[in-house]
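1. have a look at this fold, sequence not included:
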């Protein structure tokens, strides 16, 4: 098995003589196997190893035992070890992340800090083929393009993943044959997280009922898709130079020129728009195909139509095509933000979420631009299914809302028509019905009284 890992490292040019490798060691089977593979390679190559163990402040008792095991292992193998103690749960709450996401972020931060502090140039992680298969299935279920279908890259920047050529069971057999112990993270056995359910239910079913080599076949396919993705990215960059003006209005707005965009091969258009959104957002997480589709459909709307996209991105139809810009957030005057997404309605969906600060609207009947603002003269709202309208001022009077509080209430509006009096009432006109095909979800974040803390 070592020879396979060595050949995989050589294939992707992961390591060279003189490299200093930072290795993430949790104490689990995967990371322990990775450490022993690198120790074996160290006999043949001039590389040095520094181990990093991150104690997440979770799993009281067992996490301490994991740390003790890693300390003893590194001492026995004469490997320098750096241990980082973190409060992952507090970090997750502060950054508004899941505990899983927070843990990944903190590990990455500590690995990269150690890389700089120790003068390292590579960070080795213990992902294997089963991790890659989970990633593929998870991405496909959420909706993804070529990049997501390509799974985890073997080498990317400073990061290398030497075990991506192995299945999980091969790793366990390797350790068992050599009498090497490892820790078991009991949270991996729980079905709380989607990834755990894919790991414990979906993949075993595929291997047992469809094909015992399902994981290997998925890994081979992902490798082909990664190569195809690299080619597509190159072609997209060529067409993007013709279609996209990043310098429009001193860089504050980006223009996608319709005439040039329509000359682009259709297969390239969605990739171009996805890359554009990721570039403006400064990240890839939560930029999904439905956002790309909604942005592309804007070309068919009238001039002046605007849509809201993740990370405070606004896209508007203009005479030359589509303009995009990212709204500045965090000012004292605008403490409340509006998170928006559009998605297809399916037959098994509930009518709407029962959350005070998250509402669903029938996207198909919204004709103009939806904005978050305070009250203006002439505002009105539809209050029943017959379409009866009521002036906003009269609604406030009927609800006995004090005059001084009315100026502070946030409104989701289309012109003078109010879709939602945040914290109070939603317009009956835009309710999701059996005829709805696309849903606009709006979540209000940031305020302490008339907007949800988030």
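-> Received the coordinates, thanks. It should be emphasised that the depicted structure is a prediction, and the values quoted were computed from it without experimental measurement.

2. okay, CA-based contacts and neighbour counts for the rest of this
-> Fine.

3. hey, where'd the helices end up in the stretch 201-350 of the chain?
-> Along the stretch 201-350 of the chain, counting by DSSP state H, counting those that start in this stretch, helices occupy 203-205, 214-243, 258-261, 266-281, 289-297.

4. right, and the ones you listed - which one's nearest residue 394?
-> Of all these, it is helix 289-297 that lies closest to residue 394, at 35.9 Å by Cα to Cα.

5. I figured residue 58 was touching residue 88, is that so?
-> Yes: shown here, residue 58 and residue 88 form a contact pair, counting by Cα atoms under 8 Å, at 7.5 Å.

6. comparing these two, which residue is more hemmed in?
-> Ranked by neighbour count (other Cα atoms under 10 Å), residue 58 and residue 88 place residue 88 first, with 23 against 14.

7. skipping adjacent residues, who's closest to the more buried one in space?
-> In space, and not counting its chain neighbours, residue 88 is closest to residue 56: 5.4 Å by Cα to Cα, 6 or more residues apart in numbering.

8. that neighbour: how many residues sit nearby?
-> A total of 20 residues lie near residue 56 under the criterion other Cα under 10 Å.

9. what does the one 4 residues further on give?
-> When counting by other Cα under 10 Å, one arrives at 9 neighbours for residue 60.

10. three-state assignment of it?
-> Under DSSP: H, G, I helix; E, B strand; the rest coil, the three-state class of residue 60 is coil.

11. roughly how far apart are it and residue 87?
-> 12 Å (Cα to Cα, to the nearest Å).

12. what do you get for residue 99?
-> For residue 99, the distance to residue 87 - Cα to Cα - is 10 Å.

13. neighbour count winner among those two?
-> Each of residue 99 and residue 87 has its neighbours counted (other Cα under 10 Å); residue 99 has more, 17 against 14.

14. contacting residues for the more buried one?
-> Residue 99 sits next to 88-89, 92 when contact means Cα atoms under 8 Å, 6 or more residues apart in numbering.

15. try it again at 10 Å.
-> 56, 58, 88-93, 105 (Cα atoms under 10 Å, 6 or more residues apart in numbering).

16. and the comparison structure, right after this:
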């Protein structure tokens, strides 16, 4: 395996012998094998270990194992602790996604602070198969179907030449210590469900399923390079690049036989999704002025061009309100009151004042700008409505949209500040405590 490892690095041009590399090591068999192979080649590396605090004593035992192993072998180790459950709750995302975001954010910080060249992860062929199936289930383009790439930016994956059986056999023959992760057997995680249930069903149909899918991924990677070259030619043909903005010719885009694909490849890196791209295509023959948003960009349909511009970074900021906070001045001026609901309580009719059932709120509350595709339940309605549709119905202009702040409890909208409250947090006859917010506009 040592020789195959070296040959794969050379074949894929993953790094040079002088590169300094951070290894992401969990303590599991895959990453421990990767670290051992780096040691055998006498490469310049340090180790980064994440404690996500998801498995109690097991997570702490993994950290202790890594500290002992690296200490005994004179390997420099960096450890970070994460409150993964809290982060997932605040961001309104899955635990898997939260762990991914947390670790890669930290890895990027480490690369920059240590001035290292690359980060190596221990993904292998079985991970590639699982990723292809996950992407297929979500709906993806050719890039997603080609699975995990050997190198993406500063991230390298030097074990993609090997499968799990080869890795286990090498660990056994080289007597490599490692930790078992009990969560790998839990079917609640999407990847584990695919690993333990779906792939075995495919292997009943064809025992060579994993091998064939890896071969397909290799073919698709070559196909993608050809595809990408053609896409770039089409993009160059239809856009006029003005620094941080684009003018996309509607006439030239409409002439393209692959306009949906070309526009998706152009806009997806800017945060737009498939549904938005379809809406934009449908708007090409419509009136000027229709606007579409991603988290980072705004696209306006003009008479002859689609105008794509970056949204100011300040609009992506988020601000937290603790339960004992009395007022804030940034990003907007708000005052807060807590009090018991009395029999003579009367709702305020002012749009500048919002009153909620305090027991339904989860602190800290969050204030940030709205995201495209978000829904809320307007006060007095049983159904949900897109925030973007609410803005249209209220005839709110583009500058007003960009200056509108939203209050959230976890991932749920509480109040489109100064405009409409959410029905899920309203005061009822059962309410005992009231949380009042005054918008000092």
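-> Here it is on my side, so go on. Quick caveat: nothing in here was measured; it's all calculated off a predicted structure.

17. need the TM-score from the superposition.
-> The TM-score (TM-score structural alignment, normalised by the length of structure 2) is 0.70; 356 aligned residues with a Cα RMSD of 3.5 Å.

18. hmm, back to that, and the contacts of residue 99 of structure 1 as TSV, adding secondary structure and distance to residue 280 of structure 1?
-> Compiled in TSV, the contacts of residue 99 of structure 1 are given as follows (DSSP: H, G, I helix; E, B strand; the rest coil; distance: Cα to Cα, whole Å):
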residue	secondary structure	distance to residue 280 of structure 1
56	coil	32
58	coil	35
88	helix	29
89	helix	29
90	helix	29
91	helix	25
92	helix	24
93	helix	25
105	helix	21
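
19. ok, which pair from the residues you listed is furthest apart?
-> Top of the distance list for those (Cα to Cα): 58 and 105, 15.3 Å.

20. gap between the closest residue to residue 293 of structure 1 other than its chain neighbours and residue 243 of structure 1?
-> Spatial nearest neighbour of residue 293 of structure 1, chain neighbours left out: residue 270 (7.4 Å); criterion: Cα to Cα, 6+ apart. According to Cα to Cα, residue 270 of structure 1 and residue 243 of structure 1 sit 13 Å apart.

21. more neighbours, these two?
-> Higher neighbour count among residue 270 of structure 1 and residue 243: residue 243, with 21 against 17, using other Cα under 10 Å.

22. which position in structure 2 aligns with the residue nearest to residue 293 of structure 1?
-> In structure 2, residue 270 of structure 1 lines up with residue 260, judged by TM-score structural alignment.

23. give the contact list for the counterpart of residue 250 of structure 2 in structure 1.
-> Counting by TM-score structural alignment, residue 250 of structure 2 lines up with residue 258 in structure 1. By Cα under 10 Å, 6+ apart, residue 258 of structure 1 lies in contact with 243-244, 264, 299, 317-322.

24. filter those residues down to the buried ones.
-> The neighbour count (16 or more other Cα atoms under 10 Å) marks 243-244, 264, 299, 317-318, 321-322 as buried among the contacts of residue 258 of structure 1.

25. closest one of those residues to residue 69 of structure 1?
-> Ranked by distance to residue 69 of structure 1 (Cα to Cα), those are led by residue 244 at 53.7 Å.

26. circling back: residue in structure 2 matching the residue nearest to residue 88 of structure 1?
-> So residue 56 of structure 1 corresponds to residue 52, using TM-score structural alignment.

27. wait, that match sits on residue 81?
-> Yes: counting by Cα atoms under 10 Å, residue 81 is a contact partner of residue 52 of structure 2 at 6.0 Å.

28. what touches both of the two?
-> Common contacts of residue 52 of structure 2 and residue 81 (Cα under 10 Å, 6+ apart): 59-60, 102-103.

29. which pair in these spans the largest distance?
-> Greatest spatial distance among these (Cα to Cα): 60 and 102, at 17.6 Å.

30. more neighbours: which of the two?
-> Ranked by neighbour count (other Cα under 10 Å), residue 60 of structure 2 and residue 102 place residue 102 first, with 19 against 16.

31. what ranges do the strands span in the stretch 1-150 of structure 1?
-> 20-24, 48-55, 80-85, 122-124 (DSSP state E, counting those that start in this stretch).

32. other SSEs contacting the second one?
-> Strand 48-55 of structure 1 sits against strand 20-24, helix 29-42, helix 62-76, strand 80-85, helix 99-118, strand 122-124, with contacts defined as 3 or more Cα pairs under 10 Å, 6 or more residues apart in numbering; DSSP states H and E.

33. tabulate these (JSON lines), appending distance to residue 252 of structure 1.
-> Below are these laid out as JSON lines (distance: least, Cα to Cα, whole Å):
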{"stretch": "strand 20-24", "distance to residue 252 of structure 1": "39"}
{"stretch": "helix 29-42", "distance to residue 252 of structure 1": "45"}
{"stretch": "helix 62-76", "distance to residue 252 of structure 1": "47"}
{"stretch": "strand 80-85", "distance to residue 252 of structure 1": "40"}
{"stretch": "helix 99-118", "distance to residue 252 of structure 1": "29"}
{"stretch": "strand 122-124", "distance to residue 252 of structure 1": "36"}
